[in-house]
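> pasting the sequence and the predicted coordinates here, then a few questions.
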Amino acid sequence: MTSCKEYFQNGFKVGPNYCKPAAPVAEHWIDYADARVISQPQNNWAWWSTFNDPILNELIQTASQQNLTLRQAGFRVMEARALDAYARGNLFPQSQTAFGGYQRNLLSEQVGFTGGGGGGLPGISREFSVWTLGTQFQWELDFWGQFRRSIEAADAQLDASIEDYDDVLVILIADVASAYVDVRTLEQRLRYARQNVESQSGSLRLAEDKQQAGVSSQLDVSQAVTNVSQTEATIPQFEADLRRAENRLCTLMGMPPQDIKAMLAGPGGIRPIPTAPAEVVLGIPADLVRRRPDVRRQERLVAQQSALIGVAEADLYPAFSITGQIFVRASQFQNLFLSSATGGNAGPTFSWNIFNYGRIRNLVAAEEARFMQQVSLYQQTVLDANREAEDAIVQFLQAQEQVRILRTGVAAAAQSRDLVNELYQGGQADFGRVFVAELFLVQQQDALAVSEGTVARSLVEINRALGGGWQIRLNGAPPMELPPVEEIQPEQVNGDGANVPTPVDPNAATDEADGDPALEPTPAIDLPEKFDGQSELPEVK
C-alpha cells in the first residue's frame, strides 16, 4: 500500500516510482593487461570498416535496408507507438457516445388513459412518434494515477521496442559479417585444396613414370593416388559449404538465394579472408550497460513492470467519475431542434470494489513478483553480456597466436615438401616421405585458413558482444575513404600460404551488382534515437 506521504511525493500516484536497478559489472576485462586490449571509449561505431573491405561495407548497408526480420522489428515499434497513444487517450473522457433513434408508438386501450375500453381522454391520441438525438459521456478521473502509470508503462514498452529494433540490427550486422568471413574462409580452403591436388597430381605422375621405368614399386603409385583422392574429396564439401554461406548472405539481405559470386568477387576476382587489426578497442565492462541494446531493452521492461504495480494498486481505491448526457427529443422531426426539445443530465459517481480486496491485493503482489523477475533478468542479461564479451576477447587473442604458429608451420611444411620432392626425384628418398610431407602440408594449410577466419569472426563476435553498429540507423552508411584493399590473384598464392598483395580500387567493388533488380535496396523504417512522447509514427515509404 502507498502511504499518504508517498502518494504526494509521487505526484498524486499510487505505486512505486521507478529507480534503475543496480547491475553487476566487472571493473576491468580479464585480459586488460594485454597490449592488444585497449580499454578506452570506442569512437568508431562502424566497426566493420576496420576490415577495410568495401564489399563487406556494401553488404552490411544493403542488409540494413532490406532485411525482413529487421522490418518486423520496425513494425513492432509502430505497434508500440499506437498502443502508447491509446494509453494517453485514457486521460480524457473514456466513453463518448452519440445516440439517436425514432420510435412510432401505439398505446393500448386497456391501460393508462385508455383503460377499460373507454377510448381515452378527449384530445389524446393513442398514436405518436418520438425522435431522439444526443450524446453521452463517462469520464473516470485519474485520481490515483492509474492512467498516468499506464502511460509510463506504455512509454517504457515503446522504448523497449526501439531497443529491440537496435538489438536486431546489431545481430544482423554481425551475422552478415560472420557469413562474409565464412565465404572468404571457404574460398581460401578451396584454393589450398585445389593447389595441393595439382601438386600431388604432379607427384603421382612422377611415381607412375618411375614405376614404369622399374625404379619404384606400385606402392609409390598407390600412396600418391591416396593423397590425391583424399585431398580432392574435400573440394565438394567445401563447395557445398560455400554455397550455403552465400545463400545465408542472400537471406540476410532480404532476397531469394541466388548466385552472388560476381558481386562478392569484386574487380580482382579473388579476395582474401578479412584481416583483423592486432589491437581491439573495448572501453570498459560498465559500457555494456550503456551500449548493448538488449541490456537497455531489458532495463526498459523493468521500468514498464514497475509502472504496472501502480496500475494494479489503483484498483484498491474508489474510482471517481463524471457522467452525463445531453439530448433533444420531440414527437415531430421539425420540432427536434427547438430549445424546448433539449434535455440532459450530469453528475459525479463513484465505484469501489470493497469486497474484492483479497483478489486485488494478490494481483498487486503478482505484479511485484513480476517486477522482481524482470530485475533479476536484467541483472542476468548484464552478466551474460560481460561473459559473451570476455569469451570473444580470449578467442580473438588466442586465435591470433594460433595463426602466428600455423604460418610458421605452413612455411616449414611447404619447404619440407619441396625438399623431399627433390630428393625423391633424384632417387635419394622413398615416396613414403613425400606422402607424409604432402599430407601434412594439406592439413596445416587448411588449419591456417580456418584460424585466419576464426580471428576475423572473433572480432565480429567482440563487436556483437559490445553492442556496436546499431547507430547505422541514425547515421546511415559511414562516410569514409577506404585505403586500397590488398587482393590475392590465383597465381600469387605461394605454397607456404604467403600472399603477394596487389592494390585495387575499393570504389569499384560493387560495379558488378549495379542494375540487378534483386539487389536494389527496399525502403527502410526510420526510427528516432529515443521516443520523446511527441514523435510521429515511423514512416513506411
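Ah, there it is.
> going forward, measure contacts between C-alpha atoms and count neighbours the same way
Noted.
> which residue ranges of the stretch 251-400 of the chain form helices?
Shown for the stretch 251-400 of the chain, the helices assigned by DSSP state H, counting those that start in this stretch span residues 261-265, 287-291, 293-313, 357-425.
> okay, those, which one's buried deepest?
helix 293-313 (a mean of 25; mean count of other Cα atoms under 10 Å).
> between that helix and helix 357-425, how many degrees?
Calculated by axes from the mean of the first three to the mean of the last three Cα atoms, to 10 degrees, helix 293-313 forms an angle of 170 degrees with helix 357-425.
> who are the packing partners of helix 293-313?
Judged by 3 or more Cα pairs under 8 Å, 6 or more residues apart in numbering; DSSP states H and E, helix 293-313 is in contact with helix 146-213, helix 287-291, helix 357-425.
> could you give the angle of the longest one to helix 146-213?
Between helix 357-425 and helix 146-213, the angle comes out at 20 degrees (the same axes, to 10 degrees).
> what comes up buried for the next helix or strand after helix 357-425?
Beyond helix 357-425 in the direction of the C-terminus, DSSP states H and E gives the next helix or strand as helix 431-466. Judged by neighbour count using 16 or more other Cα atoms under 10 Å, the buried positions of helix 431-466 are 431, 433-435, 437-442, 444-466.
> could I get the helices and strands packed on helix 293-313 as JSON lines with distance to Ser340?
Shown next, in JSON lines, are the helices and strands packed on helix 293-313 (distance: least, Cα to Cα, whole Å):
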{"stretch": "helix 146-213", "distance to Ser340": "39"}
{"stretch": "helix 287-291", "distance to Ser340": "66"}
{"stretch": "helix 357-425", "distance to Ser340": "48"}
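> try it against this one:
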Amino acid sequence: MINSGRYPASHSASRQISRGSRLVSLSLLLLPLSGFTGCNVGPKYLRPVVPAPPAFKELGTQQAADGSTWKPAQPQDGALRGKWWEIYQEPELNALEDNLNVSNQNIAQSYDNFTAARAQVQQARSNYYPTIRVGASYSRNRSSQSQGAASSLSSANPNSNVFDLPFDVSWEPDLWGRVRNTVHQFSRAAQVSAADLENVKLTEQANLAVFYFQLRGQDALEDLYQKTVEVDQKALDLTRVRYKSGLDNDEAVAQAEIALESATAAATNAEIARAQYEHAIALLVGEPASTFSVPVRALTTQAPDIPVGVPSELLERRPDIAAAERTMAEANALIGVQKASYYPTLNITGTAGFEASKFSKWTASPSRYWSVGPTASESIFDGGLRKSTMTQYTALYNADVAGYKQTVLVAFQQTEDSLASLRLLTRQIEQQEETVASAQRYFDVAAARYTTGLDPYLNVFTAQATLLANQQTMITLRMQQMTSSVQLVEALGGGWNMNQLPSEHEVAAKRP
C-alpha cells in the first residue's frame, strides 16, 4: 500500500500507509520466492529415440560409367557453416543472399511471430506472482428519514460521505506445477517458433540460390540460341546464294529458314523464363520486380564438394526436425497443465486500505482496515471434462511423436534423393559431353560436305538440330546439377545446428 499522492496527508499517516503497503505487498511477493515449491504432477519429457542408419546409402562406393568407382568427396573442414552459399564462389549470389536475410518479408513475418511467442512466455511467467490492484472511490449517501429509530438517529444529518482506498492482493501458489508446466509449454512453443524462423530462412535462401542458377542457365541457353541464330543466318545466306546460282533448290532454302526461325523462337522462350526467374528473385530479396534486374551472364559455376556427414547428425542440423522435437516437448508440458486440474487449488487473497466518512480523516490510523485468508477448492464432478481433455492432450502428444519421426524420415529421404541426383547427374554430364562432341563432329562434316556440294542441305539441317538438342540437354543437366547441389545443402540443414536454438531460459528472458 502506498500513498496515492493525490491528496495531502500527515507525515504519520504517510508512514503508516507506506509501512502497511510494504507489509502486504512484500509478504505476498516473497511467497513464490521464499523457496516454496509444490509438486509437479506432469509427465517427465524424454526425447523419443529414432534409429538412424550408420551411413547414407548414396555415400557408398558407386560404379561409374567407365567402370571406375565413384564416391563423393569429403572436404577437410567437415561441415557447412554460416553463409553456406559462399561455397559456390558467386559474388552476385552472395550479395543477393545478404540482401535476402535483411529484406525478405517471409523472414520478417516469422521473426515477428517468434517475438510474439516470447511475449507469451512472459505472460505465463506472470502467474508466478501475486496480482495487486488499487482503486480509490468516493460516494455520497443519504439515509431514509421514514424508519422510526433510524429516522431519529439520522435526523440531524441524513447525508454521509464514504472515502475508500482499498488495496486487493490475490495469489494462487503453484502447488501442482500448473504454472511451471504452462511456462514450459509457452517456452517450448517459442523454441518451435525460433526453429520455424530458421527453417524459413533456409528455405528462402535455398530458393534464391536455385532461382539464381536457373536464371544463369537461361542466360546460357540464350547465348547458345544466339550463336545458333548466327550460324543459321549464315547458312541461310549461303543457301539462297546457291539457290540463285542453280546449285540448290527451294526446299533447301525452306529448311534453312525453318532452322533460323526455330532458333529465334527458342531464344525468345528462354527470355521469358529468365524474366520470370528474375522476378522471383526480386520477390525473395524484398524488391519490386519492376525496378529489379540481374546482369546477364551464362552459367559457368561448377557444383562444389559438399560435406555430408552421417545420418544421425541430421537430428541436430535441420531446423524442421528441431521444431518437430520442440513441438513434442510443448505437448508434453500441456499434459502436465491438464493433470494439475485433478488436484485442489489454493488461492490466498488479502485486502487492506482506508475508509472514512470525512476527507480529513481518510488516511488517519483509525480508518485502516484489512483482511486476509486462503481459499481451497476442488472439482468433484465435471461430467468427464478433465478425463476427456487429458485423453485429447495425450493423443495430440502421440500425434506429435509420429510427426517428429516422419520429419526425420523425410530428412533421410531428401538427403538420399539429392545425393543420388548429384551422383547420377555427374555421370550423365560426362556422357552428355561425349554426345555433344560427337554431334559437333557430325555437324562439322555435314556442313563441309554441303559447302562442297557433296550432300544436300537436309543433312546439315538434321545435324544442326541434333547438335542444338544435345547442347540444350547439356545446359539443362548443369542447371539440374546446381539445383541438386543446393537441395543437398538444404537437406543437410544449411550449416545450422541445434546449439543455435535458444534455450527455454533464453526465450523466457526479458529483452532489453
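Looks like it came in fine. Note that the structure is predicted; figures quoted are calculated from it, not measured.
> out of the helices of the stretch 251-400 of the first structure, flag the one nearest Pro21 of the first structure.
helix 357-425 (6.8 Å; Cα to Cα).
> what's the angle between the closest one and helix 431-466?
Using the same axes, to 10 degrees: helix 357-425 of the first structure against helix 431-466 is 150 degrees.
> name the helices or strands packed onto helix 357-425 of the first structure?
helix 287-291, helix 293-313, helix 431-466.
> JSON lines for these, including distance to Ala411 of the first structure?
As requested, those are arranged in JSON lines below (distance: least, Cα to Cα, whole Å):
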{"stretch": "helix 287-291", "distance to Ala411 of the first structure": "41"}
{"stretch": "helix 293-313", "distance to Ala411 of the first structure": "44"}
{"stretch": "helix 431-466", "distance to Ala411 of the first structure": "9"}
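> looking at those, which is nearest to Thr69 of the first structure?
Of all these, helix 293-313 comes closest under Cα to Cα, at 16.0 Å.
> in the second structure, point out the residues matching that closest one.
Mapped onto the second structure using TM-score structural alignment, helix 293-313 of the first structure spans residues 319-339.
> out of the helices of the stretch 251-400 of the first structure, nearest to Val280 of the first structure?
Of the helices of the stretch 251-400 of the first structure, the one closest to Val280 of the first structure (Cα to Cα) turns out to be helix 357-425, at 8.8 Å.
> what's the mean deviation for that closest one versus the second structure?
Average distance, helix 357-425 of the first structure versus aligned residues of the second structure after superposition (mean Cα distance after the TM-score superposition for the first structure): 1.1 Å.
> starting at the chain centroid, how far to that helix?
18 Å (Cα atoms, centre = their mean, to the nearest Å).
> and for stretch 73-93 of the first structure?
With Cα atoms, centre = their mean, you get 22 Å for stretch 73-93 of the first structure.
> got JSON lines for the helices of the stretch 251-400 of the first structure, with distance to Pro272 of the first structure too?
Below are those laid out as JSON lines (distance: least, Cα to Cα, whole Å):
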{"stretch": "helix 261-265", "distance to Pro272 of the first structure": "10"}
{"stretch": "helix 287-291", "distance to Pro272 of the first structure": "31"}
{"stretch": "helix 293-313", "distance to Pro272 of the first structure": "32"}
{"stretch": "helix 357-425", "distance to Pro272 of the first structure": "15"}
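> out of these, flag the one nearest Val168 of the first structure.
Between these, helix 293-313 lies closest to Val168 of the first structure; by Cα to Cα that is 8.8 Å.
> about what we covered before: and Val176 of the first structure, which of the helices and strands packed on helix 357-425 of the first structure is closest to it?
It's helix 431-466; of these, that one is closest to Val176 of the first structure (Cα to Cα) at 9.7 Å.
> could you tell me where the closest one falls in the second structure?
So helix 431-466 of the first structure sits over residues 457-492 in the second structure, by TM-score structural alignment.
> from the chain's centre, how far out does that stretch sit?
Worked out by Cα atoms, centre = their mean, stretch 457-492 of the second structure lies 34 Å from the chain centre.
> one step back: quick one, which of the helices and strands packed on helix 293-313 of the first structure gets closest to Leu474 of the first structure.
Checked against Cα to Cα, the stretch from these lying closest is helix 146-213, at 10.5 Å.
> quick check: the closest one compared with the second structure, mean distance?
Mean deviation for helix 146-213 of the first structure: 0.8 Å (mean Cα distance after the TM-score superposition for the first structure).
> to which residue of the first structure is Gln226 of the second structure aligned?
Counting by TM-score structural alignment, the partner of Gln226 of the second structure is Arg194.
> please report the distance of its match from Asn345 of the first structure.
Look at Arg194 of the first structure and Asn345 of the first structure: by Cα to Cα, to the nearest Å, they are 91 Å apart.
> ok, which of the helices and strands packed on helix 357-425 of the first structure comes nearest Arg404 of the first structure?
Using Cα to Cα, the nearest of those to Arg404 of the first structure is helix 431-466, at 9.0 Å.
> ok, then the element right after the closest one?
Criterion used, DSSP H and E; the element after helix 431-466 of the first structure is helix 472-475.
> the helix or strand following that following helix aligns to what range in the second structure?
As assigned by DSSP H and E, the chain's next helix or strand after helix 472-475 of the first structure is strand 485-487. Per TM-score structural alignment, strand 485-487 of the first structure has no counterpart in the second structure.
> stretch 34-53 of the first structure: how far from the chain's middle?
The chain centre lies 21 Å from the centre of stretch 34-53 of the first structure; the measure is Cα atoms, centre = their mean.
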